[in-house]
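> A predicted structure for the sequence below; I have some questions about it.
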Amino acid sequence: MTGFTNQLNALRGFYNTGATRSFDFRREQLQLLKASILKHEAALNAALFEDLHKSKEEVWITETGMVLSEIAATLKELKDWMEPKSVPTNLINFPGKSFLYPEPLGVVLIIAPWNYPFQLLFMPLIGAIAAGNCVVLKPSELAGATEKVMSTIIGETFNPRYILYAPGEGATVIPELMDAFRYDHVFFTGGTAVGRIIYQKAAAQLTPVTLELGGKSPCIVTSNASLKTAAKRIANVKFSNAGQLCISPDYLLVHTSVKDEFIGLLKETIVQFYGPNPITSYDFGRIVNHNHFSRLKKLMENEVLLHGGEHNEEELFIAPTIIDNPSLNAPVMREEIFGPLLPVIPYTTDEEARNMMQQHENPLAFYIFTNNKKEAAQWLQAVPFGGGCVNTTGMHYLNKHLPFGGRGNSGIGRYHGRYSFETFSHIKSVLRTTAWPDIPLAYPPLKGKLTTLKKII
């Protein structure tokens, strides 16, 4: 028995009362959550600056604003999402009627990472509340200041029998949480290595999972691209949060004919965004801790740097850095970078580019810059990926009407907006019919009915 057993059993007991199922209850919880976030908005700004050097503007765009927008959209649509939906009925079931009934899963576990510690914990929480579940929240311990503010928000808003906040060292707390209880769903955002462990633990109890992982997301700049726009839209997302973003372009494949011009524009853009000395920039973030700093520093070793490379371990600062044509076997091309290092590799033919991308199949995101619609369509069909963009990067994540998720090594499942509600719901299939008419064709003896059955079925 672990230290969480009694608390987890209390969540199950509360869920079994049916208290979480009504529309009024779900709406009220979302409204309370919104009010608490607004109350602690300044504290969240300060905490995210302390943890990751995020400006309050960046916090609004990528953390608090996203969550508040998700709550507003969910409140607007929730009643419709909860309603049973009528679907067509086949002839053999005439005169019956068919329906889809959404119901809560029960008690769910949400595990969040450190790079967007508030948004990546609260976005799935919104879906879990909307779907009528009780929830266990495991925040990242690596964003300590933000974790404390989130603890205050959850603690003052929800009874722990309904939403249980479980902070602490992930390597200790997550096994305790998962060994103590059988959840009805586990939602994990983080790295692939830990995702495999979560998946194995859940599989032992036949618990369904959503895994939001990562990988090396490629970005192609073709000879038909608007290079100046591409440079801005790539740099904007790649160097946001100091590159610690699962959907940032991990490496660029740039057509040989435009590579030199594009590199020049990319350098100009970086200086325009962050100034000649990015360590003093209001807008440029910091690496989360010394371990990640050391890892990123090693990835730069023995590489040709076209721009950046400056670093300061005391401040956990690594400048926006362009790496020129690394070997596909180099460490920077074998693992997800998750930092402000951007390898740029030239390609001549589409086949050459595809062969390079196959080293890391099923990326979480894929980006293509081209003004040729046919070329864009061909690339979108040719590359398996979770989600992506044409002529921009990362912005699909901000559209709540688009499901977000990976495939293969980059994840399982999807969420955002209605897709979050569906992830944390079970959709029951129901056929409703009447006692009359009671058609003899449906019953034995069946001999001689085959021709008629073939026509009906």
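Received it, and whenever you're ready, just let me know what you need.

> all contacts plus neighbour counts: C-alpha atoms, from now on.
OK.

> List the buried residues for stretch 324-335?
Of all the residues in stretch 324-335, those buried under the rule 16 or more other Cα atoms under 10 Å are 324-326, 332-333.

> Which of these sits closest to residue 420?
Among the buried residues of stretch 324-335, residue 333 lies closest to residue 420 (Cα to Cα), at 32.7 Å.

> dump the residue contacts of the closest one.
Under the criterion of Cα atoms under 8 Å, 6 or more residues apart in numbering, the neighbours of residue 333 are 326-327.

> With distance to residue 175 and secondary structure added, can I get the buried residues of stretch 324-335 in CSV?
Output for those, formatted as CSV (distance: Cα to Cα, whole Å; DSSP: H, G, I helix; E, B strand; the rest coil):
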residue, distance to residue 175, secondary structure
324, 42, strand
325, 41, coil
326, 39, coil
332, 31, helix
333, 32, helix
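
> next, the one to line up against it:
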Amino acid sequence: MSREQLVVQQARTAFLTGRSKPLDFRAQQLKNLKRFVTERQKEITDALKMDLNKSENGSKLYELLSLEGEVNLALSKLSEWASPRPVAKNLLTISDEVYIQPQPLGVVLIIGAWNYPIAVTLQPLVGAIAAGNAVVIKPSEICVHTAKVMELLALYLDPEMYPVVTGGVPETQELLKQRFDHIFYTGNSSVGKLVMEAAARHLTPVTLELGGKSPCYIDKDCDIKIACRRITWGKYVNCGQTCIAPDYILCEPSIQNRVVEEIRNCIKEFYTDDPKTFSDYGRIINQRHFKRIMALIGDSTVAIGGDNDESECYIGPTVLKDVTPESKVMQEEIFGPLLPIVPVNGLNEAIKFINEKEKPLVLYAFSSNNKVIKRLIAETSSGGFLANDCLVHFTIIDLPFGGVGNSGIGHYHGKHTFDQLSHLRSCLIKKLSMERVNQMRYPPHTREKLRWARILLLKQVNISRWRHLAQAAMLAALAAFLVQRFLR
């Protein structure tokens, strides 16, 4: 038996004890997770510095703050999320208990990514714990130091219920051979397909948080200076290694040079004249990705940057102008600090360009014209849409975060994670009385029975609108009377 198989088996055995079901247990584990982040903050930020050259404050801002918010929300809403959820009834079931009961799925596998290795691994874990699942946690092996820190979770969480499995591709492949009740993967679409294929062997549902080329349309009539300031921030955070970073700009040729100059000014303001020595400018994760990103420049025209140092995996903030759809940089997700500008002749051409490609994780649009924004929402499809800013929709915990089509399957954040990693069980509890009410469904099926079935089944009643249970009881009595009166 492999180590991975043994870990999964132990997690399932722990889950079957039922100890993760009580809300007190879940709340305590969430508090312990929060304590891990607090007590190990120095180890976490040091590891992120070594893996991605993230500054201490940058790591706190982009990795730990959102995680803290997820834990706080889950602790405050846990009882509400886990409670039975009443639904509207029809007149035939007016006296019955009808509700949705969230239940744990079982054993969940979370495979994290390397670009935000703490946030994208532990945020889904928050929802999985809150939902009462056991979880096998697989951090990315590319972030060696951060994965090592993640092993310390065993000192805070139930080690059988929430084991951490480190290692590379062989360990991940072995995990994917095992049967899980849900797999949550964050990464690229190529690996996402392999995860989905492995899950299909066990009919295991998946959440795939992928990515793709997220477009950014700039309307010529908007405030270009502010637009470029926000785009520059969104693109070069984490050295462009962000799944929701603006991948490329679409704008009319008449404003392209202005866009270039405004971005140039913002790069200097944010990262100084020498980003390489600036503490808040990161590095490419490894030399393989460095070479991949540099090769994407191809024969494109470099308008800003292009400076690089392979020994440090450094690529400066770079803008490419007059990029064509056929350019190499437009054939795959960049995931680095290259920002191509593709000239288009207005909104219609931009919409056509977007719709001819795979559906992106997010679509950005900058415009002062609400009609432009509404058209982009109505005539395109993407996991998310954000007008006049970048990235910040990720900070809204009540918004579901996820892709569509090639950019992902499923969504998470806050209650959405809880629901994604729960079985929402339909429950109806009927009494063994008032049998006369059921007469309409028993043969022989007459026209009169059909008429009253239509009345009793199609009339929806939301009990929450009734102030007193007595009123609901009166409705039930009325339904019974009608049936007895007309079906005798």
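Good, I have the coordinates. This is a predicted model, so every value here is computed, not measured.

> Could I get the TM-score for this pair?
Overall, the chain-to-chain superposition scores 0.97 on the TM-score scale (TM-score structural alignment, normalised by the length of structure 1); 454 aligned residues with a Cα RMSD of 1.2 Å.

> Between the buried residues of stretch 324-335 of structure 1, which sits nearest residue 54 of structure 1?
Nearest to residue 54 of structure 1 out of the buried residues of stretch 324-335 of structure 1 is residue 332 (Cα to Cα; 25.1 Å).

> picking up where we left off before, tell me the one of the buried residues of stretch 324-335 of structure 1 nearest residue 215 of structure 1?
Among the buried residues of stretch 324-335 of structure 1, and counting by Cα to Cα, the member closest to residue 215 of structure 1 is residue 333, at 10.9 Å.

> any idea how far the aligned partner of that closest one in structure 2 lies from residue 45 of structure 2?
Residue 333 of structure 1 maps onto residue 330 in structure 2, with residues paired by TM-score structural alignment. Going from residue 330 of structure 2 to residue 45 of structure 2 by Cα to Cα, to the nearest Å gives 34 Å.

> go on, residue 107 of structure 2?
Distance of residue 107 of structure 2 to residue 45 of structure 2, given as Cα to Cα: 30 Å.

> Residue 113 of structure 2 too?
17 Å.

> same question, residue 324 of structure 2
In terms of Cα to Cα, residue 324 of structure 2 sits 40 Å off from residue 45 of structure 2.

> One more: residue 480 of structure 2?
66 Å.

> Buried ones in whatever helix or strand residue 73 of structure 1 lives in, by neighbour count?
Residue 73 of structure 1 is located in helix 65-82, with elements delineated by DSSP states H and E. Across helix 65-82 of structure 1, burial judged by 16+ other Cα under 10 Å covers 65-71, 74-75, 78, 81-82.

> residue contacts, residue 10 of structure 2?
Listed by Cα under 8 Å, 6+ apart, the contact set of residue 10 of structure 2 reads 160-161.

> can you tell me which residue in structure 1 aligns to it?
Counting by TM-score structural alignment, residue 10 of structure 2 lines up with residue 10 in structure 1.

> Just to be sure, residue 178 of structure 1 is in a helix?
Yes. Per DSSP: H, G, I helix; E, B strand; the rest coil, residue 178 of structure 1 lies within a helix segment.

> And it? What does it align with in structure 2?
So residue 178 of structure 1 corresponds to residue 176, using TM-score structural alignment.

> Go ahead and confirm its match touches residue 198.
Yes. Because the distance of 5.9 Å satisfies Cα atoms under 8 Å, residue 176 of structure 2 is recorded as touching residue 198.

> and the two? which has more neighbours close in?
residue 176 (22 against 19; other Cα atoms under 10 Å).

> how much space between the more buried one and residue 305 of structure 2?
Distance, residue 176 of structure 2 to residue 305 of structure 2, using Cα to Cα: 41 Å.

> coming back round to it: between residue 480 and residue 45 of structure 2, which one's more packed in?
Legend: neighbour count by other Cα under 10 Å for residue 480 of structure 2 and residue 45, higher for residue 45 (24 against 19).
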